[in-house]
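Novice: Structure, please.
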Amino acid sequence: MKISLTSLFVDDQRAALAFYTEVLGFKKRHDIPLGENFWLTVESPEVVDGPELLLEPAGHPAVKPYRDALMEDGIPLAQFSVNDIEAEYARLTSRGVVFTQPPTDIGTAFVAVLNDTCGNLIQLIEMKPNWNDADAS
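Specialist: Model prediction:
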């Protein structure tokens, strides 16, 4: 079993597509009209046939209070791995991305949190070189 698709609620699918492709650097995989919305997915250009991220419309009534609570508490809704968090932080801030947490050493990794402009906080993580799951036990 493997993860092939996960979704992220977004306020505006077209704005989200622009942010996730033009700013973060993901590739558009699917853009299929479904009534007023779209089956709109992006994927990492670094992973061939890797998992897709569905940019899902946030129209369901349960979504707003859920995301508002996460945003208010500073809790990221998703996490993306990076190889060099300082380089990503510099690249993304130069593109106008707002970070709610700059790169921070948390022991086993470095993390940073950004606002995706679509209603979500996203955490970036760079694992430290000699850390693995066996070290956690």
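Novice: switch to C-alpha atoms for all contacts and neighbour counts from now on
Specialist: Fine.
Novice: Only the buried residues of stretch 91-109, if you could.
Specialist: For stretch 91-109, burial by neighbour count (16 or more other Cα atoms under 10 Å) applies to 92, 97-99, 102-103.
Novice: Equivalent analysis for stretch 37-49, please.
Specialist: 38-44.
Novice: how long is that stretch end to end?
Specialist: Start-to-end span of stretch 37-49 (Cα to Cα, to the nearest Å) is 24 Å.
Novice: Give me the contact list for that stretch.
Specialist: Stretch 37-49 is touched from outside by 13, 17, 20-21, 25-33, 50-57, with contacts defined as Cα atoms under 8 Å, 6 or more residues apart in numbering.
Novice: Now show me the structure for the sequence below, then we'll compare the two:
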Amino acid sequence: MKIALTSLFVDDQRAALAFYTDVLGFIKGHDIPLGDDFWLTVRSPESPDSPELLLEPSSHPAVKPYRDALVEDGIPLAQFAVEDLGSEYARLTEKGVVFTQPPTDIGMAIMAVFDDTCGNLIQLVEMKQS
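Specialist: As a prediction, the model looks like this:
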């Protein structure tokens, strides 16, 4: 068994696609119309066989209170691994990404948290070499 797809609820699928591709650098996978919404995925260009991230509509009534509570408590909904957090932090800050937590050394890793502009907090993690 392996993870092939995971979901991330977004307020606006097209705006999310632009942010996740143009700003973060992911590549578009699927873009299939489903009524008023889309089966819209992105994946890492560094690992083409990696699991896809489904940019899922946040219209279900349970989504808003769930995400609002996570954001209010500063809890990221997803985590992405990076090789050099300092460089990613600088690159994303230059592109206007708002970080709610700057790079922070947590012992075995360095982490930072940003607002994805789509209703979620996302954590970046650089694992330290042991």
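Novice: Of the buried residues of stretch 37-49 of the first structure, which is the nearest to residue 110 of the first structure?
Specialist: Nearest to residue 110 of the first structure among those: residue 44, at 20.2 Å, using Cα to Cα.
Novice: hang on, the earlier thing: can you flag which of the contacts of stretch 37-49 of the first structure belong to helices?
Specialist: Counting by DSSP state H, the part of the contacts of stretch 37-49 of the first structure found in helices is 13, 17.
Novice: ok, which stretches of the first structure are strands?
Specialist: Along the first structure, the segments classed as strands by DSSP state E run 5-10, 27-34, 37-43, 52-57, 78-81, 99-105, 109-115, 121-127.
Novice: Now the third one on the second structure. Mean distance?
Specialist: If you overlay the two and look at strand 37-43 of the first structure, the average distance to its match in the second structure is 0.1 Å (mean Cα distance after the TM-score superposition for the first structure).
Novice: Residue 66 of the first structure is nearest to which of the strands of the first structure?
Specialist: Once these are compared by Cα to Cα, strand 5-10 is nearest, at 10.4 Å.
Novice: Can you lay out the buried residues of stretch 91-109 of the first structure as CSV showing distance to residue 112 of the first structure?
Specialist: What follows is the buried residues of stretch 91-109 of the first structure, written out as CSV (distance: Cα to Cα, whole Å):
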residue, distance to residue 112 of the first structure
92, 11
97, 12
98, 11
99, 7
102, 5
103, 4
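Novice: I only care about the contacts of stretch 37-49 of the first structure that end up buried; give me the PyMOL line for that.
Specialist: Typed into PyMOL, the line below selects the buried ones among these, using 16+ other Cα under 10 Å:
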select buried, resi 13+17+20+21+26+27+28+29+51+52+53+54+55+56+57
